[in-house]
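Engineer: I'd like to go over a predicted model; first the sequence, then the structure.
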Amino acid sequence: MGDLKEFGDWVVGCDNHRACHATSLPEERPDGSLEGPIGDGTLSVSIKALPAPRSAPVVQMALVGEADRRAAARIAGIAIDGRNLGIPVSGSDGLVNLDAVASQKIVDAARIASRIALIDDKGQDIASASLRGWRAAASYIDAEQYRTGTVSSMAAPGDRRWDYSIAPPIPPRPTIVVQPPSPRPPVILSDDDLKALRALDPCQRYTQMSAQEPPRFFRLDADQTLLILPTSCGGYNPLRMPFVIDESGDAREAEFWPYPGNNMANRPELPDLDWSEEERRLVSFGRGRGLADCGEVSEFVWVDGKFRLVHFASMYPCRGSYDYITTYRLDVRQLGEAETDDAQLPGDSGD
């Protein structure tokens, strides 16, 4: 999985299919620096780019932090270094989505600039962000997507045409097929049955506190139930242990398929573990600090008796951005009941 790269007040990353995402960061200045802040830190700017020729960057902007939410209804335009770009926008909810033409105009104007702002109809700033480091982040995207020196370069357009003679086609992305949910209720273990599993709590030996949350059970398929067992490891990264229970009530530690960068040779530590019934995914959110303005999000689906990673996003450094960047993803397709085979569940009469 790709790492994130920090350039000035921007951070950028690309996924396993060369789709890239750069986002602005609230500014930091070292102690004693004579350089003041460029933006006011209340605007987040996200720029995403696909690796395919003829695709355009996508820009999204949002009010964040201490932004005046009442001013969101007054958003009327975008300015770079004080120059109104003439892009009509509205943002009553504090979120500004731009079409391909407007997005490209911003990318072009931001190459040699220091500041971007949302403005009202009088040209006054509503929220602003620093562009320091954006051009370097754009150069990184160019290199990852074979744009460097081409007319479609985001950092420094050249003369060469950007086509598939330069940019290899996007690698095929495997589709992970997930079985539909079973109508059966999950297998529930008694407190006596849970006692041996609670003994695996890695923090119990260091504390007299017991886990504050109840265990939770979710049906995975016709034969298996997921148990998410809380531990006494608390704080802003509560550790919860996943187990898989068969129909007879026997439980084992959940297993995970290896993925790039992790052969899963050791038991994974998955903080703040939860199950999304709607998406049929096991989700882990590891916070880098309590503010959750940095950390990692991992999403797994249940495939052939193990959990498989299908999405990973992160944000580093810890500088007040919540625009997590995806660096690994697989396509997932959940089968409908009509697509499953005709095998009956144990106990079904077939009538």
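Structural biologist: Structure's in. What do you need?

Engineer: all contacts plus neighbour counts: C-alpha atoms, from now on.
Structural biologist: Will do.

Engineer: separation between residue 252 and residue 179?
Structural biologist: To residue 179, residue 252 is 21 Å away according to CA to CA, to the nearest Å.

Engineer: Also residue 254?
Structural biologist: Residue 254 is 18 Å from residue 179, where distance means CA to CA.

Engineer: ok, the two, which is more surrounded?
Structural biologist: More crowded of residue 254 and residue 179, by other CA atoms under 10 Å: residue 179, with 21 against 18.

Engineer: tell me the SS of the most centrally placed residue in the chain?
Structural biologist: By CA atoms, centre = their mean, the chain has its centre lying nearest to residue 313, at 3.4 Å. State at residue 313, reduced to three classes by DSSP: H, G, I helix; E, B strand; the rest coil: strand.

Engineer: That one - nearest residue in space that isn't next to it in sequence?
Structural biologist: residue 326 (4.0 Å; CA to CA, 6 or more residues apart in numbering).

Engineer: if I pick residue 282, what's in contact with it?
Structural biologist: Each residue near residue 282 by CA atoms under 8 Å, 6 or more residues apart in numbering is listed here: 273, 274, 275, 276, 299, 300, 301.

Engineer: run the last query once more with 10 Å
Structural biologist: Residue 282 makes contacts with 226, 228, 242, 273-276, 298-302, 307-309, as judged by CA atoms under 10 Å, 6 or more residues apart in numbering.

Engineer: and what of residue 90?
Structural biologist: 72, 73, 74, 75, 76, 77, 96, 97, 118, 120.

Engineer: ok, which pair from the residues you listed is furthest apart?
Structural biologist: By the measure CA to CA, 97 and 120 form the most distant pair in the contacts of residue 90, at 16.4 Å.

Engineer: Neighbour count: those two, which is higher?
Structural biologist: residue 120 (20 against 15).

Engineer: can you tell me how far that one sits from residue 106?
Structural biologist: As defined by CA to CA, residue 120 lies at a distance of 17 Å from residue 106.

Engineer: can you pull the contacts of the nearest residue to residue 329 once chain neighbours are set aside?
Structural biologist: The shortest distance from residue 329 to any non-neighbouring residue, by CA to CA, 6+ apart, is to residue 311 (4.4 Å). Going by CA under 10 Å, 6+ apart, residue 311 touches 15, 283, 297-301, 326-332.

Engineer: So how do I select the buried members of the residues you listed in ChimeraX?
Structural biologist: Selection of buried members from the contacts of residue 311 for ChimeraX, criterion 16 or more other CA atoms under 10 Å:
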select :15,283,297,298,299,300,301,326,327,328,329,330
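
Engineer: and the comparison structure, right after this:
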Amino acid sequence: MFLIALATVLAAQPTPGPFRSFGDWAVACDNVRRCEMTSLQPADGDVDTNGTELSLVREPGPAGAVSITIWGPEDAKGAPSLTIDGTRIEGGSVQQGALRFGGVTAQHLATALANGHVARVMAVASGKTGDISLAGASAALRFIDAQQGRADGVTALVARGAKSASMVPVAAPLPVVTAIAPAGQAATISPALITRLNKASGCGEEYTEGFPQPTPETGVLGGGATLVLLACGSGAYNLTSAAYVVRDGKATEARFDTTAELINASWDGSSGTLSTHGKGRGIVIAARAPAMSGTAAASA
């Protein structure tokens, strides 16, 4: 889940870094250069992950702490253990069912991930295993080194060189955001306005007389503005919405400072927060997405 606060930004607009994929890994950095890479289910199916996932986070700045979290096989009992190319990796701790590494141990493990081929996670009590392909892990780590200004330096995980840690840019400050306190009454959304929004968005084409469109969800934004979440297609698990802001009977598309695909969107009027999350299919293992720091703001 990520949260989109409808807010006034008092600092520079946050600009998340690029999202990339390398082999069987996805990697991204946020607006303060905090980076995360996450293992994926290999497309060719040669590796049976059995629900196993690995996430590596590197903080920005010269110190740049590394933390690694590993989730073991699905429905497995007992603490997980990790091996890379048959060599057991020690030094982790089990927290909330996940195997976690930090400090120097995590940095050494990152090097092992870059140089290895397959990581295997075993639930000690049951012997159940899941494998993680390391194809692309080295490239993902090199991408993090570049995004954080570590390339050719002593703090790099892969692209190491002689540059001192002092050459790494310091962590950027998080944007300061003042949340809007919603007040007033939501506007009444007329059938005629819904028709116009459906035509402009194309959402009306997703529904028929036998499969009617759900009633739009509305929320008070304050200042005479109303948020409208227009249903725009659905599947077995997910409902997609298009967001509009209505003032004085006129609607405009809601603007976000980053790409916002609204899936299973929900408006919390008490906090002025719009949340959205996608549900994976029951027969597909969904990878955890790289985390983002800061707040993505939408203009009311």
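Structural biologist: Yep, it's here. Since the structure is predicted, the reported quantities are computational estimates derived from the model, not experimental observations.

Engineer: top of the contacts of residue 282 of the first structure by neighbour count?
Structural biologist: Counting neighbours by other CA under 10 Å, residue 226 comes out on top of those with 26 neighbours.

Engineer: Looks like that residue contacts residue 218 (just checking).
Structural biologist: Yes: applying CA atoms under 10 Å as the test, residue 226 of the first structure and residue 218 come out as touching, 5.0 Å apart.

Engineer: Residues that sit against both of those two, list them.
Structural biologist: Counting by CA under 10 Å, 6+ apart, the residues touching both residue 226 of the first structure and residue 218 are 186, 187, 188, 244, 245, 275.

Engineer: between these, which is closest to residue 158 of the first structure?
Structural biologist: Nearest to residue 158 of the first structure out of these is residue 275 (CA to CA; 48.0 Å).

Engineer: The helix or strand hosting that closest one vs the second structure, mean deviation?
Structural biologist: Assigned by DSSP states H and E, residue 275 of the first structure belongs to strand 273-276. Averaged over the aligned pairs, strand 273-276 of the first structure sits 2.8 Å from the second structure after superposition, using mean CA distance after the TM-score superposition for the first structure.

Engineer: name the helices or strands packed onto that strand?
Structural biologist: Applying 3 or more CA pairs under 10 Å, 6 or more residues apart in numbering; DSSP states H and E, we find strand 273-276 of the first structure packed against strand 216-219, strand 224-230, strand 240-246, strand 281-287, strand 295-303.

Engineer: Check the mean deviation of the first one from the second structure.
Structural biologist: Compared with the second structure after fitting, strand 216-219 of the first structure has a mean deviation of 2.7 Å; criterion: mean CA distance after the TM-score superposition for the first structure.

Engineer: who touches that strand?
Structural biologist: 181-189, 224-230, 242-245, 274-277, 280.

Engineer: Buried only: go through those for me.
Structural biologist: 181, 186-189, 224-230, 242-245, 274-275, 280.

Engineer: pull the longest helix from the second structure.
Structural biologist: helix 103-115 (DSSP state H).

Engineer: For that one, buried residues please.
Structural biologist: 105, 106, 107, 109, 110, 112, 113, 114, 115.

Engineer: now stretch 143-152 of the first structure
Structural biologist: 144, 145, 146, 147, 148, 149, 150, 152.

Engineer: Endpoints of that stretch, how far apart?
Structural biologist: Chord length of stretch 143-152 of the first structure, first to last residue, is 12 Å (CA to CA).

Engineer: quick one, helices of the first structure?
Structural biologist: For the first structure, the helices defined by DSSP H cover 100-109, 134-144, 191-198.

Engineer: buried stuff in the last one?
Structural biologist: Looking back up the chat, that one is helix 191-198 of the first structure. 197, 198.

Engineer: do the same with the longest one
Structural biologist: By neighbour count with 16+ other CA under 10 Å, helix 134-144 of the first structure contains the buried residues 134, 135, 136, 137, 138, 139, 140, 141, 142, 144.

Engineer: nearest spatial neighbour of residue 231 of the second structure, skipping sequence neighbours?
Structural biologist: Distances taken as CA to CA, 6+ apart place residue 241 nearest to residue 231 of the second structure, at 4.5 Å, with adjacent residues excluded.

Engineer: What is the neighbour count of that neighbour?
Structural biologist: 23.

Engineer: ok, now which ones touch it?
Structural biologist: By CA under 10 Å, 6+ apart, the contact list for residue 241 of the second structure reads 203, 216-217, 228-234, 261-266, 276.

Engineer: and what of residue 108 of the first structure?
Structural biologist: With contact taken as CA under 10 Å, 6+ apart, residue 108 of the first structure is in contact with 102, 153, 154, 155, 156, 157.

Engineer: Would you quantify the distance from it to residue 260 of the first structure?
Structural biologist: In this view, residue 108 of the first structure and residue 260 of the first structure are 35 Å apart by CA to CA.

Engineer: same question, residue 109 of the first structure
Structural biologist: 37 Å.

Engineer: hmm, back to that, check the mean deviation of the longest helix of the second structure from the first structure.
Structural biologist: For helix 103-115 of the second structure, the mean deviation from the first structure after alignment is 2.3 Å (mean CA distance after the TM-score superposition for the first structure).

Engineer: That helix vs helix 137-147, what angle?
Structural biologist: 120 degrees (axes from the mean of the first three to the mean of the last three CA atoms, to 10 degrees).

Engineer: Give me the distance from helix 103-115 of the second structure to the chain's centre.
Structural biologist: From the chain centre to the centre of helix 103-115 of the second structure is a distance of 23 Å (CA atoms, centre = their mean, to the nearest Å).

Engineer: again, but for stretch 55-75 of the first structure
Structural biologist: The answer for stretch 55-75 of the first structure is 19 Å, by CA atoms, centre = their mean.

Engineer: Tell me the buried residues in that stretch?
Structural biologist: Using 16+ other CA under 10 Å as the test for burial, stretch 55-75 of the first structure gives 56-64, 67, 71-72, 74-75.

Engineer: Who are the contact partners of residue 268 of the second structure?
Structural biologist: Residues in contact with residue 268 of the second structure (CA under 10 Å, 6+ apart) are 5, 182, 219, 220, 274, 275.

Engineer: Can you give me the distance of the fourth one to residue 274 of the second structure?
Structural biologist: Counting by CA to CA, the separation of residue 220 of the second structure from residue 274 of the second structure is 11 Å.

Engineer: Residue 213 of the second structure now?
Structural biologist: From residue 213 of the second structure to residue 274 of the second structure the distance is 21 Å (CA to CA).

Engineer: Then residue 231 of the second structure?
Structural biologist: According to CA to CA, residue 231 of the second structure and residue 274 of the second structure sit 15 Å apart.
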